[in-house]
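*Asks:* here's a sequence, model it:
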Amino acid sequence: MRNATSRILAGTLTGTLAGTLLVAASAAAQSDRSDWPDSFTVGTASQGGTYFVYGSGWANLIADELGVSGGGEVTGGPTQNMALVHSGDVALGLTTMGPAAEALAGESPLAPGMVMDNVCALFPMYETPFSITALEGSGIESISDIPDGARIGFGPAASTSDTYFPAMLETLGVNFDRRNGGWSDLGGQLQDGLIDVIAFAAGIPIPAVSQLEVQTDVNIIEFTEEEQQTVLENFPVSEFQIPASTYETLEEDARAVSMWNFTIAGCDLSEDFIYEVTKLSLENNDRMRDVHRSAATSIPENIKYNTVLPFHPGAVRWYEENGYEIPEDLKL
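*Replies:* Prediction:
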């Protein structure tokens, strides 16, 4: 009986000790989160686009796994997201390297002269390729073939395409009449002869081009090596190859350029919070791909494509713990 009583008492004491340890661990975990935000918002873009799907899904993943209330918010896209994150109106966001460079230099069209230096990079998302399409019957087979005064559709006004592609073509010596509109609308205008060329900055395959291929013969125009190098030297873009498998028209890969998209955060956000966000995002690529298939390139090896924004200290900690080197000039 004495032995049985001893076992019961020991079990009670063990259970009590375990409960005490659990309470202590829970309290420690809560104290570790003392500087975490109570909630967060991810700045995305318009509904239906990749930014909205990616950003909202990413926000849900963070909220579910880290236990912090949050979600995606419709915004004007990369340029506005830089301003919203800088001001603290949203904690996290998505942007492209072009708008990021402009904002950091105080050249954002939303706030000229304001240096948006409270924005830090977290991790790479995916590339936005720049590509050019014309009807086969136009005789335009290269950028140098584009005639003076050609009517070129650059996508929606103030979009990444409309912001950068005209400047790229001007740098390459092309003179044109600028047109704007939705991609499907511009595809119809090209087919009807109302415009001569479409200059796209969008994920591939571009539905408007795929549709054109079904209805008529098109030329998908690649950059020459010299043209590509000129653009690389003058704009925040990277080398890109449009795989031949992307379109029926292509017989081999087409040389192009692309602009990388990165997730961003306020530089003043909790280092521990951003460390956990980065860890969750980069150690669960399968779940990120479930959010959007473009997340296949949301991997740490692609951090090299950010040469503009400093990385958040929380992100830097995760990269360095996992053997990835961050250049000193990209650390705060």
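
*Asks:* when you work out contacts or count neighbours from here on, use the C-alpha atoms and nothing else.
*Replies:* OK.

*Asks:* mind checking how far the longest strand out of those in the chain is from the chain centre?
*Replies:* When the chain is scanned for its longest strand (criterion: DSSP state E), the result is strand 119-135. With CA atoms, centre = their mean, to the nearest Å as the basis, strand 119-135 stands 7 Å off its chain's centre.

*Asks:* what do you get for stretch 307-323?
*Replies:* Its chain's C-alpha centre lies 17 Å from the corresponding centre of stretch 307-323 when counted by CA atoms, centre = their mean.

*Asks:* and the strands in this protein?
*Replies:* Assignment of strands within the chain using DSSP E yields the ranges 39-43, 69-73, 92-96, 119-135, 150-153, 176-179, 197-201, 218-221, 238-242, 254-266.

*Asks:* of all the ones you listed, which one comes closest to Tyr324?
*Replies:* strand 119-135 (12.1 Å; CA to CA).

*Asks:* adding distance to Thr278, write the strands of the chain out as CSV.
*Replies:* Below are the strands of the chain laid out as CSV (distance: least, CA to CA, whole Å):
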stretch, distance to Thr278
strand 39-43, 14
strand 69-73, 16
strand 92-96, 12
strand 119-135, 7
strand 150-153, 38
strand 176-179, 40
strand 197-201, 27
strand 218-221, 38
strand 238-242, 24
strand 254-266, 10
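
*Asks:* compare those strands and give me the one nearest Asn322.
*Replies:* Put simply, out of the strands of the chain the one that sits nearest Asn322 is strand 119-135, at 13.8 Å, with distance taken as CA to CA.

*Asks:* tell me what the closest one is packed against?
*Replies:* Packing partners of strand 119-135 (3 or more CA pairs under 8 Å, 6 or more residues apart in numbering; DSSP states H and E): helix 78-87, helix 183-191, strand 197-201, strand 218-221, strand 254-266, helix 271-282.

*Asks:* redo the strands of the chain as JSON lines? Include mean neighbour count and distance to Asp185.
*Replies:* Rendered in JSON lines, the data for these read as follows (neighbours: other CA atoms under 10 Å; distance: least, CA to CA, whole Å):
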{"stretch": "strand 39-43", "mean neighbour count": "23", "distance to Asp185": "27"}
{"stretch": "strand 69-73", "mean neighbour count": "20", "distance to Asp185": "27"}
{"stretch": "strand 92-96", "mean neighbour count": "28", "distance to Asp185": "24"}
{"stretch": "strand 119-135", "mean neighbour count": "25", "distance to Asp185": "14"}
{"stretch": "strand 150-153", "mean neighbour count": "23", "distance to Asp185": "10"}
{"stretch": "strand 176-179", "mean neighbour count": "16", "distance to Asp185": "11"}
{"stretch": "strand 197-201", "mean neighbour count": "25", "distance to Asp185": "11"}
{"stretch": "strand 218-221", "mean neighbour count": "21", "distance to Asp185": "16"}
{"stretch": "strand 238-242", "mean neighbour count": "18", "distance to Asp185": "23"}
{"stretch": "strand 254-266", "mean neighbour count": "23", "distance to Asp185": "23"}
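
*Asks:* one more, so I can put them side by side:
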Amino acid sequence: MSRRMLKVALVVLMLFVALSGCRTQEPEPPPENGEDNGLHFEQITPDSLVIGTASLGGTYHAYGQGWAALISETLDIPVTVEETGGPVHNLIFVETGYFMLGMTTLGPAYEAWFGREEWTWGREHRNIRALFPMYNTYFHWVTDADSGIAALQDMDGRRVGNGPVGGTIGTAAPRIFNLLGINVQLEFGGLSELLSRQRHGLLDANGIAGGVPVPSFAAYDSDKGPENVRYIGVDGQEREIIKEEWPYFTDAVIPQGTYAGLREDLETIGVWNVAIGSKFLDDDLVYEIVKAVLENNEVMLQYHDAAQETLAENLDNLYIVPLHPGAIRYYEEQGIEVPDHLLPPEYGSENN
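*Replies:* The predicted structure is shown next:
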């Protein structure tokens, strides 16, 4: 683990301890949009910004570098990226104000907003706001062609890399394998490190949930040779079981050729990613951030191909976490109708 990741992990641990005092046996029912739940608060315009991303070698880190560079140049504000454990950690950091910006997926966002699952300690994360849709997250695994693994069920009893603990795959895969009755020996860590272990025969496969192509997977494919790798997705009855249990999962397809070794379309599951920010960020600043990203897609594409889905019209893929009022202003100016379920509690107060 790098010194930076160790620092981040220690901060997360301290935040968990701080949140432990808020833990309850059963979370209270979530307030409806528009109820007085801290509607009046002071907004800030920081001198600099930090974006919570994920481990090196994954899509979040590459995408975050593009987002940071674009904001820095367009708004003349210093913006840096911080390597984290991924979506869960980023939700905690933005909720507590450690970072003002981050990236997450709708699964952990759902759990955070309603204070569900143990990692939230029963705390409803109501300081987070959605900014813009990023891209769909595609769940898939890479293994060597001679590993004997051709489907998820073949991973029973095998050693499989599962990314950082707080990442999308790190959070979701243990539950998925448990639901499907597959006994996998999971190992957690940075994706690049885990793929290195696979190269040396210490792991049988590695999983990821991210925008495609995932840089580290593409590099592994190139190093091993396209004919020597195999990609595993989720389809058929297994996919239907997962969607019934967690409705935020959707059908997804990774097109052939996404990786050199992917010789046909790969059926799998997906869940959308969303850029998030603190509700305490100034409306005008958030408006400019959203405008910069959505009107400079060609710049984002220089950092990762997943940005091809970072489009205003994909707003209808978001739910659970309401939009920041500054983001709402941008969408409305573009003639995009913002659904009621994406309006934050404070929005009605500001516009009455």
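
*Asks:* just give the TM-score of the two.
*Replies:* Once the chains are overlaid, their TM-score stands at 0.76 when taken by TM-score structural alignment, normalised by the length of the first structure; 297 aligned residues with a CA RMSD of 3.0 Å.

*Asks:* with the second structure overlaid, how far apart is the longest strand of the first structure on average?
*Replies:* Its matched residues in the second structure lie on average 1.8 Å from strand 119-135 of the first structure after superposition (mean CA distance after the TM-score superposition for the first structure).

*Asks:* of the helices and strands packed on strand 119-135 of the first structure, which is nearest Ile62 of the first structure?
*Replies:* Taking these one by one with CA to CA, helix 271-282 is closest: 6.7 Å.

*Asks:* so how far does that closest one sit from its counterpart in the second structure?
*Replies:* With mean CA distance after the TM-score superposition for the first structure, helix 271-282 of the first structure averages 2.1 Å from its match.

*Asks:* quick one: list the elements packing against that helix.
*Replies:* helix 50-66, strand 119-135, helix 313-321.

*Asks:* can I get those in a markdown table with distance to Thr263 of the first structure?
*Replies:* Converted to a markdown table, these look like this (distance: least, CA to CA, whole Å):
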| stretch | distance to Thr263 of the first structure |
| --- | --- |
| helix 50-66 | 9 |
| strand 119-135 | 5 |
| helix 313-321 | 11 |
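
*Asks:* any idea which of these gets closest to Leu104 of the first structure?
*Replies:* With distances scored as CA to CA, the stretch of these nearest to Leu104 of the first structure is strand 119-135 (8.4 Å).

*Asks:* out of the helices and strands packed on helix 271-282 of the first structure, which comes closest to Pro112 of the first structure?
*Replies:* Put simply, out of those the one that sits nearest Pro112 of the first structure is strand 119-135, at 16.4 Å, with distance taken as CA to CA.

*Asks:* which non-adjacent residue is nearest the counterpart of Thr171 of the second structure in the first structure?
*Replies:* Aligned by TM-score structural alignment, Thr171 of the second structure pairs with Thr163 of the first structure. Residue nearest to Thr163 of the first structure in three dimensions, not counting chain neighbours: Ala157, with 8.0 Å by CA to CA, 6 or more residues apart in numbering.

*Asks:* and Leu342 of the second structure, by the same measure?
*Replies:* For Leu342 of the second structure, ignoring the flanking residues on the chain, the nearest one in space by CA to CA, 6+ apart is Pro322 at 4.1 Å.

*Asks:* what sits against Met125 of the first structure?
*Replies:* Taking CA atoms under 8 Å, 6 or more residues apart in numbering as the contact definition, Met125 of the first structure lies against Trp260, Asn261, Phe262, Thr263, Ser294, Ala295, Thr297, Ser298, Ile299.

*Asks:* could you do Glu225 of the first structure as well?
*Replies:* So, once contact is read as CA under 8 Å, 6+ apart, Glu225 of the first structure ends up touching Arg255.

*Asks:* the counterpart of it in the second structure and Trp141 of the second structure, how far apart?
*Replies:* Taking TM-score structural alignment, Glu225 of the first structure has Gly236 as its aligned residue in the second structure. The gap separating Gly236 of the second structure from Trp141 of the second structure is 17 Å, by CA to CA, to the nearest Å.

*Asks:* Ser349 of the second structure too?
*Replies:* Applying CA to CA, one obtains 46 Å for the distance of Ser349 of the second structure from Trp141 of the second structure.

*Asks:* same deal with Thr168 of the second structure?
*Replies:* According to CA to CA, Thr168 of the second structure and Trp141 of the second structure sit 13 Å apart.

*Asks:* list residues touching both of the two?
*Replies:* Once CA under 8 Å, 6+ apart is applied, the residues that Thr168 of the second structure and Trp141 both contact turn out to be Ile208.

*Asks:* on that earlier part again, of the contacts of Met125 of the first structure, which is the nearest to Tyr275 of the first structure?
*Replies:* Checking the contacts of Met125 of the first structure against Tyr275 of the first structure by CA to CA gives Thr263 as the nearest, at 13.4 Å.
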